[in-house]
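[1] This is a predicted model, with the sequence first.
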Amino acid sequence: MYLSFILVTWISGTVCGSTIETTMLLEIIERQNTMMTSMELRMNKQSLEIGSLKSEVESLQDKIESHESLLRKFEANTVDGGKDFTGKLRPRFLMEERQDAVAFYAYLSKTENDPGHRHIIAFDQVPVGNAYISHNGEFVAPSAGIYVFSVSIACDWEGRIPIEIVVNSNVVGSTVSDSKPARHVAVASETVIVSMEQNDRCFIRTTPDAHREIILNVYSSSYARSSFAGWKISN
């Protein structure tokens, strides 16, 4: 009788345990199915987004190719002449015309001591430009046109440097750098616009007026450059 009770109890426990394990397995399988379904939905959504992005990239590539084609046509018309998008004739910009551009920049590499009156300042360093002759300080116009000239003169301590911008024999501009009131380097600038014929000359000189005395030196260093520049703006 006792053994029969134990056997029935063991069989009941085994059946009950199997039922619980089966239920747990079914729940796990159901959760995994749910997760897989969710992952498939996300993957489908990502596939759609990737397809949309590919379409946008292809559209952008088409636009870029179209813009590059228009740019090449525009550059060809600009360099070689032709018509613009309205059908009007556009001017020709040839390389030969660009090479004819006239401009220069020159400066003194060091201070020029006591230049005196009616002295042409020869700016010996010409890092940019053409038509300026550094050894005599003259710019010779290679062609007729309208030119801009700009000069900047630094004066040493307690000095006064009056200068003139001269075209041929005509004074077209003047200024004075004056450091006498204070012990420091003074800088003065002047800019003019003039009409010149081919081979006309432009230069910077100290004033010839004796009563406007020149004292000390035309200063130039990395601290303050005395310089002269010019460029052609039209024919």
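    The structure has been received and is ready for your questions. Everything quoted here is computed from the prediction, not taken from an experiment. Numbers count the residues shown, from 1 in each chain.

[2] use CA for all of it now, contacts and neighbours both
    Will do.

[3] quick one: the strands in the chain?
    Counting by DSSP state E, the chain has these strands, from start to end: 82-83, 89-90, 103-107, 125-129, 132-133, 138-140, 145-155, 160-167, 170-178, 186-196, 201-206, 218-219, 227-234.

[4] any chance of the ones you listed in a markdown table, plus distance to S18 and mean neighbour count?
    Converted to a markdown table, the strands of the chain look like this (distance: least, C-alpha to C-alpha, whole Å; neighbours: other C-alpha atoms under 10 Å):
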| stretch | distance to S18 | mean neighbour count |
| --- | --- | --- |
| strand 82-83 | 90 | 14 |
| strand 89-90 | 93 | 14 |
| strand 103-107 | 100 | 21 |
| strand 125-129 | 97 | 14 |
| strand 132-133 | 107 | 22 |
| strand 138-140 | 110 | 21 |
| strand 145-155 | 104 | 21 |
| strand 160-167 | 112 | 24 |
| strand 170-178 | 109 | 19 |
| strand 186-196 | 104 | 17 |
| strand 201-206 | 112 | 23 |
| strand 218-219 | 106 | 26 |
| strand 227-234 | 101 | 20 |
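
[5] Columns distance to Q46 on top of those, output as a markdown table?
    Putting these into a markdown table (distance: least, C-alpha to C-alpha, whole Å) gives the following:
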| stretch | distance to Q46 |
| --- | --- |
| strand 82-83 | 49 |
| strand 89-90 | 51 |
| strand 103-107 | 61 |
| strand 125-129 | 60 |
| strand 132-133 | 69 |
| strand 138-140 | 71 |
| strand 145-155 | 65 |
| strand 160-167 | 74 |
| strand 170-178 | 74 |
| strand 186-196 | 67 |
| strand 201-206 | 74 |
| strand 218-219 | 73 |
| strand 227-234 | 61 |
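
[6] also this one, for the comparison:
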Amino acid sequence: MFAFRFFVVVFLSIVGILATPSNNRDDLQDKELAEIKEMVKLQSELIQSQAEMLNKYDQRIGEKQSRTRRVADMDNNTAVGFYSRLVSPHPLQLGQHQAIEFDQIITNVGNGYDSRRGHFTAPVAGLYSFTSTVLLASSNNHNMHISIVKNGVIVGLMFSVTEYDKGTRTVVLSLAVGDMVWVRNNGNELPNIHGVGYSTFSGFLITPYSQ
């Protein structure tokens, strides 16, 4: 606003000078007139620069608002989470590297968990959290070594050695669409684990990755 007012004042001054009769105009020094013209030029360039800067700011704000809306829409439409329990058989004796099929599904938003195989398959790419708790029913000289695996690679371990002892593990994983996570017997031991809801497996999407 100050630059605009200054421009107007200088412009009117020049108009007044140019409208002055030639005999009076000679009283004005050429240097002063040149300085005024230079100031007008500089102010005009400043105004143009500020206008371009404001346009860039407007574009950036628009882009940020658009990204914010996309993320909000994604968050509202991509809820993923499951919670399942091992109910039967009870007790369950695990074979070597056997996947635990937590058969009772309590929650399965996004339909990522398959109780027939005990696998969770990521329906969307994102950052996920998974937790499993397994209760050892009886040792029978078999320790319990349980692992959480991603695509067959161990990412978390649980261990129990005494009856009614439990192992719990939480992992946070970055998953692409189609990546799988499940819980399995990790070693050659053949432990008996509790069913009837004492052993559980759950997970949820923390945040999706933007497309």
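    Yes, it's here. Not measured: the values here are computed from a predicted model.

[7] thinking again about what came up before, of all the strands of structure 1, which one is nearest G13 of structure 1?
    Distance to G13 of structure 1, taken as C-alpha to C-alpha, is lowest for strand 82-83 among those, at 98.0 Å.

[8] what range in structure 2 matches that closest one?
    Alignment of strand 82-83 of structure 1 against structure 2: no match, by TM-score structural alignment.

[9] What lies in contact with that strand?
    Strand 82-83 of structure 1 has contacts (C-alpha atoms under 8 Å, 6 or more residues apart in numbering) with N77, L89, R90, P91, R92.

[10] The second one and L71 of structure 1, how far apart?
    What it means is L89 of structure 1. Distance from L89 of structure 1 to L71 of structure 1, counting by C-alpha to C-alpha, to the nearest Å: 17 Å.

[11] same question, the last one
    Distance of R92 of structure 1 to L71 of structure 1, computed by C-alpha to C-alpha: 17 Å.

[12] try the fourth one
    Between P91 of structure 1 and L71 of structure 1 the distance is 17 Å, computed by C-alpha to C-alpha.

[13] now the first one
    The span separating N77 of structure 1 from L71 of structure 1 equals 10 Å under the rule C-alpha to C-alpha.

[14] So between those two, which is more surrounded?
    Set N77 of structure 1 next to L71 and count neighbours by other C-alpha atoms under 10 Å: N77 wins out with 19 against 12.

[15] Not counting its neighbours along the chain, what's nearest that one?
    Distance criterion C-alpha to C-alpha, 6 or more residues apart in numbering; nearest residue to N77 of structure 1, sequence neighbours excluded, is K83 at 6.7 Å.

[16] Please apply the same query to N130 of structure 1.
    Closest to N130 of structure 1 by C-alpha to C-alpha, 6+ apart is F104, at 5.6 Å.

[17] if I pick the counterpart of the one you found in structure 2, what's in contact with it?
    In structure 2, the residue equivalent to F104 of structure 1 is F82, according to TM-score structural alignment. Residues in contact with F82 of structure 2, defined by C-alpha under 8 Å, 6+ apart, are I105, I106, T107, N108, V109, G112, Y113, S202, G203, F204.

[18] and of these, the nearest to G16 of structure 2?
    F204 (75.2 Å).

[19] Which residue in structure 1 aligns with that closest one?
    Alignment note (TM-score structural alignment): F204 of structure 2 maps to W231 of structure 1.

[20] Report the separation between the closest residue to its match other than its chain neighbours and P127 of structure 1.
    Closest residue in space to W231 of structure 1, ignoring its immediate chain neighbours: A103 at 4.0 Å, by C-alpha to C-alpha, 6+ apart. Noted for A103 of structure 1: a distance of 11 Å to P127 of structure 1, by C-alpha to C-alpha.

[21] Nearest the middle, which residue of structure 1 would you pick?
    V128 (18.4 Å; C-alpha atoms, centre = their mean).

[22] What is the aligned counterpart of S160 of structure 2 in structure 1?
    By TM-score structural alignment, S160 of structure 2 lines up with S177.

[23] Next: A137 of structure 2.
    Per TM-score structural alignment, A137 of structure 2 is aligned with D156.

[24] next one: Q48 of structure 2
    So, by TM-score structural alignment, Q48 of structure 2 is left unmatched.

[25] how many other residues sit next to Q48 of structure 2?
    For Q48 of structure 2, using other C-alpha under 10 Å, the count is 12.

[26] repeat for T111 of structure 1
    Count around T111 of structure 1 with other C-alpha under 10 Å applied: 16.

[27] Over to V80 of structure 2?
    Neighbourhood size, V80 of structure 2 [other C-alpha under 10 Å]: 22.

[28] And for N199 of structure 1?
    Count around N199 of structure 1 with other C-alpha under 10 Å applied: 14.

[29] Am I right that it is in contact with P142?
    Yes: N199 of structure 1 lies in contact with P142 (C-alpha atoms under 8 Å); the separation is 6.0 Å.
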